[in-house]
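J.: dropping a prediction and its sequence here:
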Amino acid sequence: MLTYLEARDQIRSLATSLPIVHVPLTQCVGQVLAQPIFADRDYPPFNRVAMDGIAIRIDDWNRGTREFHIRDTIFAGAETSTAIGPGECYKIMTGAACPSDVDTVIRKEDLHYTAHGTVLILCESVSKGQHLAKQGEDLKKDELAIPAPRICDISLVGALAALGIHDVPVYEMPSVAIVTTGDEVVDIDQQPAPFQIRNSNQYSLQALCAQWHLPIKFCQHVADDSGALSLAFQQAMQEQIILINGGVSAGDADHVPQVLQELGVAIVFHKVAIKPGKPLLVGVLPENRIVFALPGNPLSCFTTFKLFVEEYLHGCLGFTRERFQKVKLQTSRTKKSTLDDFFPVFRSPDGNGYRCKPNRRSGDITATVGCDGIGWHIHDKQVISENDTIQVLSLHPFFHTN
């Protein structure tokens, strides 16, 4: 049986690059930028005025000139054909291009406009280049502006627009099939009998896929019957990622591993030394198709998706940073097993660390409610003491630049 780290490394080795497509800028939010973006020109493209006021030559100020004649008024988006002489200035607005014959801006609050068309500078000190954004100080032409991969979030849209990117190169996310299994499972709109449960995992998996913008092309629940499972799996295997839930352990009704092998799935591994989620199975098919057979208990299903399905996606999208982050756990925790143990955590109210969220084993349907991450209790450490540093996997997809 593989350790968690061995299974994770196997998943990483299976990741393959995704195709790149272009989507309109208005539709890119939540997708993953696939190619770096370079500046098409200097930014700012000119010496840009940062304050309403006047533009002068610092030499006039240094010679003692404090009253200036206004030669012209320049608005944002306009230019002037007028040149100034000694003791003259431009009245200029925020965002305007500063003419080359001036080098300093005095803000409106430090000025007094006289009745005879001049302006007095009231401040005592002036520095050359003040209130000017120099051409190219943000980006030089052809300089890397936005590295990839990274999530196209709200903050990125404005930058892409400013750079003239109207068709955004993003990764085309792989299609998904979801098959849940179990005679005891009924849909959520049905009243379950005393020995039945509602199909919460189907909706949990749909939500997890939606968070990654994965298109779900097939979704079906199947009873614990080899023939029915085979038919459903054959349909599901038309997609690139096949998520199967339940029927993967060692019980008499756990037919999933055998059916998958009969259908030609090459089993990469079955069972991992983790808790919850030990029965996890991962297999592959031709054309870079991958099967994740996740355990049926809600916390096991959720945890193995976060640990392994997202690890696979992480690699396919070209991210290389470690997904776990080191944090302080403010509560102690003890385990008896020698497995890597994963457990829900939430940020403490004081913001100085994380706390455990108690749960009643892997069948606890509310175990992850209100949580911010999954803590990792490593296999060779039986006790986590209060304020020890642990590693936590965020519940949000890990979209950072490399």
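T.: Right, received. Where do you want to start? Residues are numbered from 1 along each chain as shown.

J.: only C-alpha atoms for contact and neighbour calcs from this point on.
T.: OK.

J.: tell me the secondary structure at Ser13.
T.: Secondary structure state of Ser13, per DSSP: H, G, I helix; E, B strand; the rest coil, is helix.

J.: burial measure for it, as a count.
T.: Taking other CA atoms under 10 Å as the neighbour definition, Ser13 ends up with a count of 11.

J.: show me how far the helix or strand Gln202 falls within is from its chain's centre.
T.: With elements taken from DSSP states H and E, the one containing Gln202 is helix 200-211. Computed by CA atoms, centre = their mean, to the nearest Å, the separation of helix 200-211 from the middle of its chain amounts to 18 Å.

J.: presented hereafter is structure B, for comparison with structure A:
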Amino acid sequence: MAVARSQVAKVGSPVAQTFPPIGVEAIGDVVASAVAALDVRSTLLGDALGATLADSLVAESALPRVDTAAMDGYAVSGPGPSWLLRSEIRYAGHTGGRDLDSGVAVRIATGAPTPRGATAVVRDEFVVRARASGRSAILRAPDAPLKDDTRRRGEHWERGDVLVSEGTRVCAAVVSAAASAETPCGMVRGPVRADVLMTGDEIRVRGPLAAGQTRDSLSPVLPEFLRTCDIRSQHVWHLRDCRELLESWFSVSRDSEMVVVAGATGRGAADHLRPVLAEIGARIVFDGVAMRPGGSQIVAVLPDGRVLLGLPGNPFAAIAALMVTGPAIVDALTARTSRPRWWGRIIDRSGSAGAATRVLPVRQMPGGVWQTIGPVQTPHLADLIGCQALALVGPDVGRGGLVELLPLPW
């Protein structure tokens, strides 16, 4: 797919080219065709949550490494149903000890290596204590099944087995499996880091509000929504509506892979993002998405290779745009291939947006269906309270229709 580029006027100040908005369904392909994947690096997987595996994760050790007891009970040698009982106990984390002769048993704890000569582990509840010729013994209970509770070496995986394929997100389960397989390090791309810029003369972070000012209710929570998209916020900056300041901010060298700008994506007198992107020679990936709210968004590649995501200034519109487009940028930067998509049926729908996709907060109802909350107000996030996801409601979706769900970060 050809990617549109910004055009610069031959004389005077650079002018941002106008592009038609793209559909929500096209975002992934458009971004993937325009954004190059990050370099591969080796790292401790525990430090790379939210990154993507650049190579398959291969087990360096079998699991278990030796035969072990899966339950508290007795390691036995021979078919039984009775065994003479030795006095020692086998504990997890300890090796050594005498071999088991046929017809003999030893007490064993869960996770303990079985002694050489053991043919099975019989769990506690399947055993009856007894005495034979004046010695301690155990008997298999009359109604007990013939079950072996030994966890055999390599039962879960062998050394060299592929545990996780390339392109998979590094999550807590991947980190834990890697530790179990003695493979704590891996080749990854990411996690993606972003510098966040909030713009607007009217935005006030702290202190009393003057006439015409509004409280900054987005930047305190934006990092949480970024984490949902696997984007780590490096720092949140605040900047007045000033073209020169904005251009200077972009000129500062940083080590992040992304820039997220909230505000300045409109076409008003105080919205300077498009002219500045044209001035610095940024390559526009797309400018506008056919969605409401959040359609006034921009994705561009800066001259130094960082990817810019420009979000609308209104809090709900910004969150909607981020959750729709942020994951596609992360997928492209980290070469992720296994992102899950969630779907649900809505029992109603709210209004019509022509050809645009509506982004609506939804809550789950009894029976697993989802209900929208009605018209959404963009200047705040209060409409998200009590909701579990955002629903992408296309123009042709009616009552009971199947829609994609974007889970909220709580």
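T.: Cool, got the structure. Here the structure is a predicted model, which means the values were calculated and not measured.

J.: could I get the TM-score for this pair?
T.: The TM-score (TM-score structural alignment, normalised by the length of the first structure) is 0.83; 384 aligned residues with a CA RMSD of 3.0 Å.

J.: list the helices and strands the helix holding Gln202 of the first structure packs on?
T.: Helices and strands in packing contact with helix 200-211 of the first structure are listed as strand 176-181, helix 298-304; criterion 3 or more CA pairs under 8 Å, 6 or more residues apart in numbering; DSSP states H and E.

J.: of these, give the one that comes closest to Ala55 of the first structure.
T.: Closest to Ala55 of the first structure of these, according to CA to CA: strand 176-181, at 60.0 Å.

J.: in the second structure, what range does the closest one match?
T.: Per TM-score structural alignment, the counterpart of strand 176-181 of the first structure in the second structure is residues 194-199.

J.: so what touches that stretch?
T.: Outside stretch 194-199 of the second structure, the residues that touch it by CA atoms under 8 Å, 6 or more residues apart in numbering are 219, 231-241, 256-264, 313.

J.: so which helix or strand takes in Ala159 of the first structure?
T.: Take DSSP H and E as the rule and Ala159 of the first structure turns out to sit in helix 154-162.

J.: list the buried residues of that helix.
T.: Neighbour-count burial for helix 154-162 of the first structure, counted by 16 or more other CA atoms under 10 Å, picks out Val157, Leu160.

J.: quick one on the thing from earlier: and the helices and strands packed on helix 200-211 of the first structure: which comes nearest Val256 of the first structure?
T.: When these are compared for distance to Val256 of the first structure using CA to CA, the nearest one is strand 176-181, at 8.9 Å.

J.: check the mean deviation of that closest one from the second structure.
T.: Superposing on the second structure and averaging over aligned pairs (mean CA distance after the TM-score superposition for the first structure), strand 176-181 of the first structure comes out at 2.2 Å.

J.: narrow the contacts of stretch 194-199 of the second structure to those in strands?
T.: 231-239, 258-262 (DSSP state E).

J.: Gly161 of the second structure is in contact with Val58, isn't it?
T.: Careful, residue 161 of the second structure is Asp; it's not Gly. Yes. In this structure Asp161 of the second structure lies within contact range of Val58 using CA atoms under 8 Å: 5.6 Å.

J.: out of those two, which sits in the more crowded spot?
T.: Counting neighbours by other CA under 10 Å for Asp161 of the second structure and for Val58 shows that Val58 has the greater number, 19 against 16.

J.: surely the more buried one meets Glu182?
T.: No. With contact defined as CA under 8 Å, Val58 of the second structure does not reach Glu182; the gap is 9.5 Å.
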